[in-house]
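Student: Let me see the structure of the following:
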Amino acid sequence: MKTMILTTALLALTAGSVSAQQVVRLATEGAYPPFNFINDAGQVDGFEIALFNELCTRAEVSCEWVTTDWDGMIPNLQSGNFDAIVAGMSITDERREVIDFTQNYYPPAFSAYAAMDPDADIEGGVVAAQTNTIQAAHVAETGATLLEYATPDEAVGAVRNGEADAVFSDSDYLKPVVDESGGAFVWLGEPVQLGDGIGMGLRKSDTELKATFDTAIQSMKDDGSLNALLTEWFGGDDAPQF
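Tutor: This next block holds a predicted model:
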């Protein structure tokens, strides 16, 4: 079993469509900024943490954060080690075959290539991506050689140390890598839109939990507060919006 870290329990417990005695355990990676990361105080932080703190309040349930490795997310969910995945997980047909999703809380977005050589070959060269992601699946369907890594940071590191010619990842994850590199990293090719947005992953049997969070997510879309959080965490005027 992957090592898990239980963090501080969140929010007061009140009645709701989920059992009043239930603590909803939300699993995140803590390694995918700005969606989720570990801050200087050693706590989970990021867009998804801020969002689900609010969603749990609106859903009137008590939520607890669990961090675990990305590669074990779906198996650990199915094994009952936590109740839901909140980890930048894109909604895809393949994943829908084994788990369920709420409606998306992050719109269908673009993935992109970045490299340290503006002439890097993204069609026939070596491209790094995080394992078991829609980006890795996309690279595998091209003529490039795919190198998979446990975390997105390791995929970027593969370009820095010369193991890979380019990295392919969510453009919002790569943007600070490129912007803060002082010109060392550059964008390559055209952005690629993949998946149906990002949602909360759940077991197919947890229909009440899905309905509860679907309602809460919709309420934040309706009142504009979800768009406000997207603006806060994803670059102002360039932020994705519903």
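
Student: C-alpha from now on. contacts and neighbour counts both.
Tutor: OK.

Student: contacts for the helix or strand containing residue 192?
Tutor: Assigned by DSSP states H and E, residue 192 belongs to strand 186-194. Residues outside strand 186-194 that contact it (CA atoms under 8 Å, 6 or more residues apart in numbering): 108-118, 122, 134-135, 171, 178.

Student: The helix or strand that that strand is followed by - contacts with which helices or strands?
Tutor: Beyond strand 186-194 on the C-terminal side, the first helix or strand identified by DSSP H and E is strand 201-202. If you count contacts as 3 or more CA pairs under 8 Å, 6 or more residues apart in numbering; DSSP states H and E, strand 201-202 packs onto strand 84-85, strand 100-101.

Student: Residue 114 belongs to a strand, doesn't it?
Tutor: Yes: under DSSP: H, G, I helix; E, B strand; the rest coil, residue 114 falls within a strand.

Student: Can you give me the distance of it to residue 162?
Tutor: Separation of residue 114 from residue 162 (CA to CA, to the nearest Å): 13 Å.

Student: So which of these two has more stuff around it?
Tutor: More crowded of residue 114 and residue 162, by other CA atoms under 10 Å: residue 114, with 28 against 11.

Student: Apart from its chain neighbours, what residue comes closest to the more buried one?
Tutor: residue 187 (4.5 Å; CA to CA, 6 or more residues apart in numbering).

Student: and this one, so I can compare the two:
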Amino acid sequence: MKRLLIATALVAVSGTAWAQDVVRLGTEGAYPPYNFINDAGEVAGFEREFGDELCKRAGLTCSWTTNDWDSIIPNLQSGNYDVIVAGMSITPERQEIVDFSQPYLQPTPSAYLALSKDADLMSGPVAAQTSTIQAAFVAENGMQVVEFATPEETVAAVKNGEAVAVLADSDYLKPIADESNGELVLLDKTESIGGGVGMAFRKSDKELHDKLDAAIKSMKCDGTLDAMIQKPEYFGPNSPLAWGDKGKEGC
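Tutor: The predicted structure is shown next:
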């Protein structure tokens, strides 16, 4: 699960309360299987199904909108939508700006995608999406980082020689490697960064936060969340993101 250290521009600018009639869910729409835009032009993926189920359980009417990743927190604060559901890792830096739900996905390893298994990560720049936990990790661990606005651009940078590898969530990179006919490979090296994925709220929206947090817990308790995570089209039956007995604690 991707994502971010807070840039200096991420300042809370609004305490706008959520609309009581329709709750607007904001996502990126560019990070399968978490979220993407389908052929009908609609938000799809794990987080679409997950968010719709949460709203049903919480008795809320919800709508979906998309936003570029690098401005997704500022536009939550500005009132463009009420909740972020976008593969966002819970970090202390973000918690200074927004409130998070309990995690709905456990942490997953970040992986390197390169043109060959013997790629030297110190020989050139490593690509990462702008404002992600992966970009910060690369910069903080002696490697040269080159940042791009979208995940697709990070992969393209490896293909065209702008970067020796890309660091991103393994769940995002594995299908790309599998479908590349050997052009791209995952390195054996992985990184453990991030603290699980949660929904982000404005700090003023405690009522909405509590409603959706309770719905997440109910999905963990009755097994619905794990069943959804383990669908083949999402993370698969052996996914480490599933909660198992850990999710039923406190039920």
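
Student: Which of the contacts of strand 186-194 of structure 1 are buried, as a ChimeraX select command?
Tutor: In ChimeraX syntax, the buried subset of the contacts of strand 186-194 of structure 1 is picked out as below (16 or more other CA atoms under 10 Å):
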select :108,109,110,111,112,113,114,115,116,122,134,135,171,178
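
Student: ok, now how distant is the residue nearest the centre of structure 2 from residue 230 of structure 2?
Tutor: Per CA atoms, centre = their mean, the C-alpha nearest to the average position across structure 2 is that of residue 87, at 1.6 Å. Separation of residue 87 of structure 2 from residue 230 of structure 2 (CA to CA): 16 Å.

Student: Same question for residue 43 of structure 2.
Tutor: Residue 43 of structure 2 is 20 Å from residue 230 of structure 2, by CA to CA.

Student: likewise residue 38 of structure 2?
Tutor: Counting by CA to CA, the gap from residue 38 of structure 2 to residue 230 of structure 2 is 20 Å.

Student: So these two - more neighbours on which side?
Tutor: Just comparing residue 38 of structure 2 and residue 230: by other CA under 10 Å the higher neighbour count belongs to residue 230, 17 against 11.

Student: returning to what we had before: the residue nearest to residue 114 of structure 1: how many residues sit nearby?
Tutor: Residue 187 of structure 1 sits with 19 neighbouring residues when counted by other CA under 10 Å.

Student: which position in structure 2 aligns with it?
Tutor: Per TM-score structural alignment, the equivalent position to residue 187 of structure 1 in structure 2 is residue 186.

Student: Tell me how far that match lies from residue 171 of structure 2.
Tutor: 11 Å.

Student: residue with max distance from the center of structure 1?
Tutor: Distance from the C-alpha centroid of structure 1 peaks at residue 119, with 29.4 Å (CA atoms, centre = their mean).

Student: what secondary structure does it sit in?
Tutor: Counting by three-state DSSP, the backbone at residue 119 of structure 1 sits in coil.

Student: Tell me where structure 1 has helices.
Tutor: Taking DSSP state H as the criterion, structure 1 carries its helices at 47-59, 73-78, 93-96, 134-140, 152-160, 171-179, 207-223, 225-233.

Student: For the closest residue to residue 29 of structure 2 other than its chain neighbours, which residues are in contact?
Tutor: Spatial nearest neighbour of residue 29 of structure 2, chain neighbours left out: residue 36 (3.9 Å); criterion: CA to CA, 6+ apart. With contact set as CA under 8 Å, 6+ apart, residue 36 of structure 2 has these partners: 28-30, 43-45.

Student: and those residues as a markdown table, adding distance to residue 138 of structure 2?
Tutor: Formatted as a markdown table, the contacts of residue 36 of structure 2 follow (distance: CA to CA, whole Å):
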| residue | distance to residue 138 of structure 2 |
| --- | --- |
| 28 | 22 |
| 29 | 24 |
| 30 | 22 |
| 43 | 30 |
| 44 | 30 |
| 45 | 28 |
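
Student: Please identify the one among the residues you listed that lies nearest to residue 210 of structure 2.
Tutor: residue 28 (23.3 Å; CA to CA).

Student: That closest one: neighbouring residues, count only.
Tutor: 22.

Student: wait, it sits on residue 68?
Tutor: Yes: the pair residue 28 of structure 2 and residue 68 passes the contact test of CA atoms under 8 Å, sitting 5.7 Å apart.
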